[in-house]
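Asker: turn this into a structure:
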Amino acid sequence: MPDPRARLLAEHRQRIAHDGTGIPPRWDNLSDQEQRLLLGEAEEWLRAAVEAGLTPLADRPTDKHMAVYVDDEGFLYGEYPTVPPSDSLLRLVWASEMAVSKQESEYEGVEFRLIGWSQ
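Answerer: Okay, here's the model as predicted:
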């Protein structure tokens, strides 16, 4: 099954390609061939981004993994497991008493990925 983010990526890439040239054609007005071409490229770039660690897999790797989200204001949220299951999220907050050195952590082999910006 194709990554559901590929169409969004393809639509934005198509819009960016027409920046400064007027109003870009709507996605629905593109031919099937144009859509397939853009989707194919988007799927390849998305796969490359996942393999490079720039973006996570679209699907949960295991039942033990919980998703982490960043909202449009830069706040972080983690899935909060409940019984019965729900769509609960827990806002993650900074805990200064738990601060660690990024440089020392990287020296010890930790790899960090930028996922967004917080205000």
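
Asker: could you use CA atoms for every contact and neighbour count after this?
Answerer: OK.

Asker: once you drop chain neighbours, what's closest to Trp27?
Answerer: Closest residue to Trp27 apart from its sequence neighbours, by CA to CA, 6 or more residues apart in numbering: Glu11 at 6.4 Å.

Asker: wait, that neighbour sits on Asp28?
Answerer: No - taking contacts as CA atoms under 8 Å, Glu11 lies outside contact range of Asp28: 9.8 Å.

Asker: looking at those two, which one has more neighbours?
Answerer: Neighbours per residue (other CA atoms under 10 Å) separate Glu11 from Asp28, with Glu11 holding more: 18 against 9.

Asker: number of residues surrounding Leu57?
Answerer: With other CA under 10 Å as criterion, Leu57 counts 14.

Asker: same check on Val93?
Answerer: Residue neighbour count, defined by other CA under 10 Å, stands at 9 for Val93.

Asker: same thing with Leu39?
Answerer: The burial count for Leu39: 20, using other CA under 10 Å.

Asker: pretty sure it sits in a helix.
Answerer: Yes - membership of Leu39 in a helix is supported by DSSP: H, G, I helix; E, B strand; the rest coil.

Asker: now it. Nearest residue, chain neighbours left out?
Answerer: Leaving aside its sequence neighbours, Leu39 sits nearest to Ala10 (CA to CA, 6+ apart; 5.6 Å).

Asker: and the residue nearest to Leu9 when sequence neighbours are not counted, what element?
Answerer: Spatial nearest neighbour of Leu9, chain neighbours left out: Ala42 (6.0 Å); criterion: CA to CA, 6+ apart. Ala42 is part of helix 32-51 when elements are defined by DSSP states H and E.

Asker: and that helix, what does it pack onto?
Answerer: In terms of contacts (3 or more CA pairs under 8 Å, 6 or more residues apart in numbering; DSSP states H and E), helix 32-51 is packed against helix 5-17.

Asker: ok, back up a step: and the residue nearest to Trp27, how close does it get to Ala95?
Answerer: Per CA to CA, to the nearest Å, Glu11 is found 38 Å from Ala95.

Asker: one more sequence to fold, the one below, so I can look at both together:
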Amino acid sequence: MDQDPQAGQLAVDPDAERIADALRSSPHIATTTAGPGDTVLFTTTGGTAYRIRLNSTSPLTDAPMTEPIPTEAVAAAILNHPAFVVALPDEDVPVLPRLPEPLPESLPVQGITVQSREGFFYHLTLELDLTQAATARREPPAPAADTIHARAEQLAVAYWNRTRTGQAAWIRLKPEIRAELTEKAGTWLQAAEQAGLVPPATAPSSEHAAVLLDDQGTVWAQVSTSDQGDDLVLPLVYAREEAVHRHDLEDQGHRLTHIGWTR
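Answerer: As a prediction, the model looks like this:
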């Protein structure tokens, strides 16, 4: 945790803020506040207040996991629906999809106990479908209109979560209200594109490639291939001997868009 020199108190931990963002999207959480320090405060829709404290602990695996355990991901998605109040994965869940070789005669089965708000209980069983895994292919890129709408909705959700005070979570808003906020967010996105504050949602031509910036400050260029789609990326490196003045580029008609911070 960091000390905030201006406020004279502990600054909000980045992971605490991310957890608060996740809670704000839950239909079961009424209000959420991050910080100061490693704490998150939230109130349920039933009116009960809680405090979360982030404490360091030992890793679950020898190497950091790069993707969630499937049952936990499914359980989290189920609880993000207002019709369910319980989604509890079985204990001692194996980490998939890393499978032993040779494959065992019976693949490991994982389960989730679910209860609906109406009081119905279910036990969901998850097992790998190897026939699907062998032939799975990534879905084709979304049409431009869908991409633009998705960005507008993402902005609208972030704005609502940041500005609402004790109001309903985004998922519990009436569809017409969500549509109105998404339309307004789309207008702001178009204005931001015209001002050069954000990159366009779609490529200007088939010869253009997307430039991606990860959370470590590394810049990547997307590479499209016939068999891999847009799954390949190449790291972009500095060529300091080719550095030029930014103003010279702008004088030549180049328009530069700030996409993030690199190191």
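
Asker: coming back round to it: the residue nearest to Trp27 of the first structure pairs with which position in the second structure?
Answerer: Aligned by TM-score structural alignment, Glu11 of the first structure pairs with Val157 of the second structure.

Asker: test my guess that that match contacts Ile171.
Answerer: No - using CA under 8 Å, Val157 of the second structure is not in contact with Ile171; the gap is 9.1 Å.

Asker: which residues of the second structure does the helix holding Ala42 of the first structure align to?
Answerer: Counting by TM-score structural alignment, helix 32-51 of the first structure sits on residues 175-194 of the second structure.

Asker: how much does that stretch stray from the first structure?
Answerer: If you overlay the two and look at stretch 175-194 of the second structure, the average distance to its match in the first structure is 1.3 Å (mean CA distance after the TM-score superposition for the first structure).

Asker: buried ones in that stretch?
Answerer: The neighbour-count check on stretch 175-194 of the second structure (16 or more other CA atoms under 10 Å) flags Arg178, Leu181, Thr182, Glu183, Ala185, Gly186, Leu189, Gln190 as buried.

Asker: ok, and what's touching it?
Answerer: The contact list for stretch 175-194 of the second structure, computed with CA atoms under 8 Å, 6 or more residues apart in numbering, reads Ile148, His149, Arg151, Ala152, Glu153, Leu155, Ala156, Trp170, Val198, Pro199, Pro200.

Asker: now the buried members of those.
Answerer: Ile148, His149, Arg151, Ala152, Glu153, Leu155, Ala156, Trp170, Val198, Pro199, Pro200.

Asker: out of those residues, who's nearest Ala77 of the second structure?
Answerer: Nearest to Ala77 of the second structure among these, counting by CA to CA, is Trp170 at 14.8 Å.

Asker: so that closest one touches Thr163, yeah?
Answerer: No - using CA under 8 Å, Trp170 of the second structure makes no contact with Thr163, being 11.4 Å away.

Asker: please enumerate the strands of the stretch 101-250 of the second structure.
Answerer: 110-116, 121-126, 211-213, 219-225, 229-235 (DSSP state E, counting those that start in this stretch).

Asker: make a markdown table from those strands and add distance to Ala16 of the second structure to it.
Answerer: As requested, the strands of the stretch 101-250 of the second structure are exported to a markdown table (distance: least, CA to CA, whole Å):
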| stretch | distance to Ala16 of the second structure |
| --- | --- |
| strand 110-116 | 27 |
| strand 121-126 | 31 |
| strand 211-213 | 22 |
| strand 219-225 | 26 |
| strand 229-235 | 30 |
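
Asker: of those strands, which is nearest Thr257 of the second structure?
Answerer: Across those, Thr257 of the second structure has its closest neighbour in strand 211-213 (11.2 Å, CA to CA).

Asker: helices or strands up against that closest one?
Answerer: Helices and strands touching strand 211-213 of the second structure, by 3+ CA pairs under 8 Å, 6+ apart, are strand 219-225.

Asker: what's Gly217 of the second structure aligned with over in the first structure?
Answerer: In the first structure, the residue matched to Gly217 of the second structure (TM-score structural alignment) is Gly74.

Asker: just list the residues touching that match, thanks.
Answerer: With CA under 8 Å, 6+ apart, Gly74 of the first structure has these contacts: Gly116, Trp117, Ser118, Gln119.

Asker: all helices of the second structure, in order?
Answerer: With DSSP state H, the ranges of helices along the second structure come out as 14-24, 70-79, 130-135, 144-163, 175-194, 246-251.

Asker: where in the first structure does the second one align, residue-wise?
Answerer: What it means is helix 70-79 of the second structure. Under TM-score structural alignment, there's no match for helix 70-79 of the second structure.

Asker: how about the residue most central in space within the first structure, nearest residue that isn't a chain neighbour?
Answerer: Against the mean C-alpha coordinate of the first structure, by CA atoms, centre = their mean, the closest residue is Thr55 at 5.1 Å. Setting aside the residues directly before and after it, Thr55 of the first structure is nearest to Ala49 in space (CA to CA, 6+ apart), at 5.7 Å.
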